Structures are given as structure tokens and as C-alpha cells.
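1. sequence? don't have it. structure:
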């Protein structure tokens, strides 16, 4: 069984300059086109002003309508060999339609990161913050501290985890961006290894001729403001990190970049305190390369952090948390400092921004991480090989995956009936309108 036609069902339109997820989507689309596969990118999301120009890759765009039989006719006419669901929400919306209209298509889920893991960590953090007696104690909480057993227990009682893992079972292959998440699903939730494909970010090489220590200045923080861990990190920077850092380094300056800043983010802009909220960056790597140190006090989250990968590619050392650096460096020393205590975080930031020797050492470590863990050529070869192997073994794997068949039979029926009910309801409203 070969692959000639690909349908990529996007949760949103790809914005590589806005998020790591957007960059990852473009990596896959470019790689599919390199195989000379025909690709259609389709989404129910509204067209965004920062979306990538897919026509340059000869990729057709298709605007979809949610809960509408028009998708059935579209996918039946197109007859894709491979359907990629961008996050499990999309699989829930369209998986049953894809199976009914093109049952022989290989169904692949790109998890991007485990949403249920991120939510579990966020809930644990909230519980820890609620247990604090005052604002000072809350500022000292830099990590959602818990061992794996507590994390698994939090996830296991979550509807989100049940939905997400069910979607993984219903697909022929799921792309995992983090080794921690792959091992968590395999060891704690007993998912079969053949359903999971670990696929890291496929990064370009180190940016050539990035500015040296003397031609950079200050700190930077960057991330999509719509992403809850990023917004929490910005607030934590403003409320906890920055007052302590400025007390020790009164002239310190930080530039905060990120797409879709809400008014409450713009309100944090206080130049007299060295805290500059800049909003969307047209070229994230360009602004990253002008800073000496990237600060990412991520208190919860999942997956691989694109901002920290970009920092290493730009030769910019970073200070982050254990969650921020998770699954990114293996046994190698971090390209900066990992700090899970507030005072350690502040001291590390000041050291890196002011000590050229330590800064250069951190930069070298970041470049080594890129070489060892983010090699584009090997990642591309492994990814295509996994897709082709899943296609070749598709029939055998589906027979082996009885749990997935059972979930498709039961849960997809409920999703199907709900979708059809909404469609009929919408039609009724349309017909009754004068």
C-alpha cells in the first residue's frame, strides 16, 4: 500500500512565526511534499493573518464547516491515502467521518503535546497555590511539584485524558514530541508501543554568525499569549521574578514577545521598570538573537518548548525550569541553567547576562544539544520510515488493536449522532428563519 494523497486536518491554520506547533505543522507539510505526495490542508478555523503561504508549497487549502455532511463528499471525492489529525480535538470531530468514507486511509494523530498532561500539571499547580497563605508564598512556587504517581493519578481522573488516550487508540499511529510523554503513555497507561511514534522537532542548524556577547543586551521572553503556560510564565516574570531581579540589577531590561497579546498583557508594559511588552515578532529568531538570555519560568506544560529550541539555535542561553527543559537535552548539560526555585532562577539569570565566560559555555552546550537531539536529517528519515511502516502493517495493526476498534464502535457512534443532531438543529433554525 502506497501513499500518494495526504489530507492534513488542521486544528488551526499553520503559523510558524507564532508558535512551535505552527512550525511543527510546516515541517510535516514540507516533508510530505518532498516525497512528491499531493497534500490538501483543511480546517474549520477562521483564516488567520499570520498563516503560512501554503500555495508556495503547492498545497491546496480547504475551508471546512463543522458538523456538516459536505466534508463526507469532499473526503470521498479526494480519496486520501493518509489523513493526519492535528490534535485529538480534530480526530474527535472528523475521525468517524474519515473512517466511514475512506476506511482504508492511514489515520495518524499529531498530539503536538499531551494536553491532558499539561492540564494535570496546571491543576496540581493551582492546588499548591491555593494552599499558600499569602502572596509571598505563592511567588515562591515556581514548579508544579509532584512525582509521577501523583501526576498519573491526576490524569487518570480527568475526562480530557480519557478523551485524548481514546483518540490515540482510534488512530493507526500517534506522533509524540516528548520522550517523557511517550514513556508515560507506554508505562503508566499501557498503550502499545506500535501506536506511538516519537518525533522531535526537526530543527535547522545553528543560526550562522549570530551576534556575540558584546553585541547583545538584556533579556527576552517569547511565546504565544493564547497558550496558558506562556501567559502564566509572563505573569510570574512580572510579579515574582522581575522585582527581585531588578532589585539586584536595577538597569536590567526585558523584551516580552508573543502573538495575540490581550489587553491585560499590554497593560503589563512598564518601560520605567525595564519591562517591555512588544507583542508579535515578525521574525522570532531575529529578536531572539539580539538578547543575551532567554527567560522561561514555565510552571506547568507539556511537550517540547519551541522557544527554548529557537534560543539554542540563535546561540541565546536560557534560564528555565525542569518542565521547560523536559525531554530536550537527555544527559547533556543544559544550554543555560535549569532552576526550580525563585532565588536560584533570578541568580542564574543575572550570572548569564553579566558573565561572558559562563554565557559562552552555556551557548556551546546549547549547540551540542541541537546536534545530538535535534538533527533534522535523521528525524526526517525516521518519520517517513514510521509512516511507511504503519501503512505497510496497517491491516495487521488494526486486527491487533482491539481496544481501538471497540472505542471506534462505541465512542465514534456517540460523536456521530451528536454531530448529526447539531446539523439537523442548524438546518431547522435556517428553515424557520423568516
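-> It's in. All values reported here derive from a predicted model rather than from experimental measurement.

2. C-alpha from now on. contacts and neighbour counts both.
-> Fine.

3. In this structure, where's the longest helix?
-> Counting residues, the longest helix found in the chain (DSSP state H) is helix 402-432.

4. Can you give the contact residues for the helix or strand hosting residue 364?
-> Secondary structure from DSSP states H and E places residue 364 in helix 356-373. By C-alpha atoms under 8 Å, 6 or more residues apart in numbering, the surrounding residues in contact with helix 356-373 are 203, 205-206, 213, 309, 312-313, 315-317, 328-330, 332-336, 351-353.

5. Below is an additional structure, to be compared with the one above:
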């Protein structure tokens, strides 16, 4: 989202960021980029007034839940605005994979036949354009759920320039690192996999090695895993994740479920840190992995140890990472294409909408359910306020 906001500003577009989320100490200061921030309310007609006064040409919804909440209001009061859904990743794919892991079986596409998928894919159909960060997920949407290619646009996580040549080398680095928001289920599962199955094997072969575990919002159950004697060090929040990564020799990401592409692995490549991950972790990024893709615990341990100990292997992995970033994730490869797509879609919005009958049909029907639910909640909240006010009197 930050990359999109910065790109829009670089085009000299007037950009407003509106969110119902509470402010936190870790939030970015968007005013530095001349981006206006607004607090908005869920299930409130106050948004109707706000959006009419602002009258944007393009509205980007960050994830399908925001499209559900505000999409019908935008369509009602600004029918000519281009509605763009930013998925980040397919939540229903991640949820289906998570369910398969919990049940101890292989993932099947039937695992996506869930209420979450119905909601998410309906939001994709309703939107004029949906931004996808994974080509794998674009293919899935088109082949399995018949989403038209004309409603999808590929724009992955991006880096501004080619990887720097002056980075800490093999001898200047030490230890392992893993990183990720603890509130994100795949990240917490990965920490548990490291603690219970992988780190003991790595530590046995490298008795002086340490694993530094970073991430926002570490709960007590995470901090309780900290054990300095075992080299299992739960660090929590880090102000500069890239700096921390650049000091580590190897990044470990034993992801058993998830979706999209993993920012931590793109960041690791950007600072020249080889990684060991899984097929899920590597999905949508590259098969020529800058490190190793492990298919089981034994392979994961062996590759982690080899990368940590073998400088030649490590240097080759770092070079592969540079190639992957340069060929696939440079901003110059994607930014102009996205802007052109948005401008073209906005200019020919009625023509594109006429091509998508399913989109029109879903907006006619499913928008009513989200609209009426929101209005019911709004009415209920207003009634509660009146009751509270009467009680106070």
C-alpha cells in the first residue's frame, strides 16, 4: 500500500488516505509525502458526506473487507469513480491452506469453497479492477473462478533500484533471522515450526548459532519461547527490519500456508541475505531460489546449515537473489504499466463495465446484502445511542 501511495504521488495526483483503523505508534507519517489522512467510520452515513465532498476519480479499497463496507456507498454517490480492489493476497486461499494444515492433509481447491471465498471473489467481480501481487493467484482466479483478465492487473511488491553492491559480506554477518507480524497466522505457525521441529536440529549442528526472531505485536505465548541458552531469541519489534536482515547470514521462513508473495523474502534479497523457505514461501517469486526451497524438515535443516557455513554456496545464493529482483521486481518494470491501466480504465469506464455482465449482476444483488447489513448496524447503533441518552437523563 505504501508503494502504491508513493507511486500515485509521484504522478502528481492528489492522494487521500482514509481508514477506520485506530492510530498507532508504528503508523507511517503520510503527511511527509503530502498525503492527506482521514478517519472514517464503519457503518455510518458520515462516509457518504465525506466521499461526496472529496469526489475522487479513483477509489482503491485495501482488501475485500473494505470493498464490502464502503464499495456500495462509493457506487451510490460516485457512480463514475473507478473502483479498484487491492487484494495484497487471496485471503480465501490462505484460509483454505490453513484449514488443510490444521487437519493434517494436502490442500485442495475445494478448500476455497467457503464463505470467505464467496465474499472475496464477489468483491473482485464487483470491482472495476483488482490488483494482484502474485501471477499464480491471477491464474487461479481466471482458471478456477472465471474472473476476466480484463478485471485483473499484476503489480507485485517492488524495489526502487537494483540491489546495492556494498552490503555486508559473508564474514561480516552472523546468525539466523526470521521476521513477521505475530498476529499473522502463517508467521506464528512458522515460529512454532522453528521452535519445535527445525531449530533443535540446526542448533545441534551449529551449537554457537543464534536465531533472532523479530515481529510486531509479540504475545506472551511468543515471548515465553525465548531461550538464550538455546540461541532462540525472541526480539519482537525492530525499528529497521532491513538493517536487521542485512546483519544476518541466513533468513529462515518455514511457511506451511499463506498466499500472495512474501515481503520478508523480497526484503531479504534486497539486502543480500539468502533464505531457506518452502514451496509456499517461494510461490509467485521464483523457482530459481536465492538459497533453498525445502520440501521437508530434514532438507530445511541441511540447507540452513549449508548456507550458514559455506561461503561459496552463500555467495551464489546472493547473486541469484540479485538476478530475481532485477528481472521481476524492479519498480520500473511495473509502475508505468499500472498508471497506464488506471488511466485507461477510468477514461473508458463505461465500456469496460459493459463487458462484465457478472460484475453488474453481482453489484445488483450482493451489494444489497452488504448495504442493508451496514444500514441495519447503523440504525442499531443510533438506537443504542438514543437509549443510552434516555437512561442518562
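-> All right, it came through fine. Keep in mind that this is a model prediction, so the values were computed, not measured.

6. Show me what the longest helix of the first structure is packed against.
-> helix 88-101, helix 159-170 (3 or more C-alpha pairs under 8 Å, 6 or more residues apart in numbering; DSSP states H and E).

7. what does the last one correspond to over in the second structure?
-> This means helix 159-170 of the first structure. Aligned using TM-score structural alignment, helix 159-170 of the first structure spans residues 115-126 in the second structure.

8. which parts of the matching stretch are buried?
-> Using 16 or more other C-alpha atoms under 10 Å as the test for burial, stretch 115-126 of the second structure gives 116, 117, 120, 121, 122, 123, 124, 125, 126.

9. Turn those residues into JSON lines, including distance to residue 359 of the second structure.
-> Converted to JSON lines, those look like this (distance: C-alpha to C-alpha, whole Å):
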{"residue": "116", "distance to residue 359 of the second structure": "18"}
{"residue": "117", "distance to residue 359 of the second structure": "16"}
{"residue": "120", "distance to residue 359 of the second structure": "13"}
{"residue": "121", "distance to residue 359 of the second structure": "11"}
{"residue": "122", "distance to residue 359 of the second structure": "8"}
{"residue": "123", "distance to residue 359 of the second structure": "9"}
{"residue": "124", "distance to residue 359 of the second structure": "8"}
{"residue": "125", "distance to residue 359 of the second structure": "5"}
{"residue": "126", "distance to residue 359 of the second structure": "5"}
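
10. Trace residue 194 of the second structure over to the first structure, please.
-> Aligned by TM-score structural alignment, residue 194 of the second structure pairs with residue 237 of the first structure.

11. And for residue 320 of the second structure?
-> Checking TM-score structural alignment: residue 320 of the second structure goes with residue 365.

12. Near that match, how many other residues are there?
-> Other residues near residue 365 of the first structure number 21, with proximity taken as other C-alpha atoms under 10 Å.

13. just to revisit the earlier point, post-alignment, the match of helix 159-170 of the first structure versus the first structure, mean distance?
-> Comparing stretch 115-126 of the second structure with its match in the first structure after superposition yields a mean distance of 0.5 Å (mean C-alpha distance after the TM-score superposition for the first structure).

14. what's near enough to touch the most centrally placed residue in the second structure?
-> The centroid of the second structure falls nearest to residue 88 when counting by C-alpha atoms, centre = their mean (4.2 Å). Shown in contact with residue 88 of the second structure (C-alpha under 8 Å, 6+ apart): 62, 63, 131, 132, 133, 260.

15. 6 Å instead, please
-> Going by C-alpha atoms under 6 Å, 6 or more residues apart in numbering, residue 88 of the second structure touches no other residue.

16. got it, and the one 4 residues further on?
-> Taking C-alpha under 6 Å, 6+ apart as the definition of contact, the neighbours of residue 92 of the second structure are 116, 117.

17. Kindly report the same for residue 160 of the first structure.
-> The contact partners of residue 160 of the first structure, by C-alpha under 6 Å, 6+ apart, come to residue 116.

18. Among the buried residues of stretch 115-126 of the second structure, which one sits closest to residue 233 of the second structure?
-> Ranked by distance to residue 233 of the second structure (C-alpha to C-alpha), those are led by residue 116 at 35.6 Å.

19. Residues contacting stretch 226-246 of the second structure, please?
-> Stretch 226-246 of the second structure has contacts (C-alpha under 6 Å, 6+ apart) with 210, 211, 212, 213, 214, 215, 216, 218, 223, 271.

20. where does the counterpart of the third one in the first structure fall, helix, sheet strand or coil?
-> Translated: residue 212 of the second structure. Correspondence of residue 212 of the second structure to the first structure, assessed by TM-score structural alignment: residue 255. Recorded secondary structure, residue 255 of the first structure: strand (DSSP: H, G, I helix; E, B strand; the rest coil).

21. what ranges do the strands span in the second structure?
-> Secondary structure of the second structure by DSSP state E: the strands cover 16-19, 36-39, 58-62, 82-86, 129-132, 152-154, 176-179, 211-214, 232-236, 250-253, 275-277, 291-293.

22. Mean neighbour count and distance to residue 355 of the second structure added to the ones you listed, as JSON lines?
-> Shown next, in JSON lines, are those (neighbours: other C-alpha atoms under 10 Å; distance: least, C-alpha to C-alpha, whole Å):
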{"stretch": "strand 16-19", "mean neighbour count": "15", "distance to residue 355 of the second structure": "30"}
{"stretch": "strand 36-39", "mean neighbour count": "12", "distance to residue 355 of the second structure": "34"}
{"stretch": "strand 58-62", "mean neighbour count": "19", "distance to residue 355 of the second structure": "19"}
{"stretch": "strand 82-86", "mean neighbour count": "25", "distance to residue 355 of the second structure": "15"}
{"stretch": "strand 129-132", "mean neighbour count": "24", "distance to residue 355 of the second structure": "13"}
{"stretch": "strand 152-154", "mean neighbour count": "19", "distance to residue 355 of the second structure": "14"}
{"stretch": "strand 176-179", "mean neighbour count": "24", "distance to residue 355 of the second structure": "43"}
{"stretch": "strand 211-214", "mean neighbour count": "23", "distance to residue 355 of the second structure": "47"}
{"stretch": "strand 232-236", "mean neighbour count": "19", "distance to residue 355 of the second structure": "49"}
{"stretch": "strand 250-253", "mean neighbour count": "28", "distance to residue 355 of the second structure": "42"}
{"stretch": "strand 275-277", "mean neighbour count": "27", "distance to residue 355 of the second structure": "41"}
{"stretch": "strand 291-293", "mean neighbour count": "25", "distance to residue 355 of the second structure": "41"}
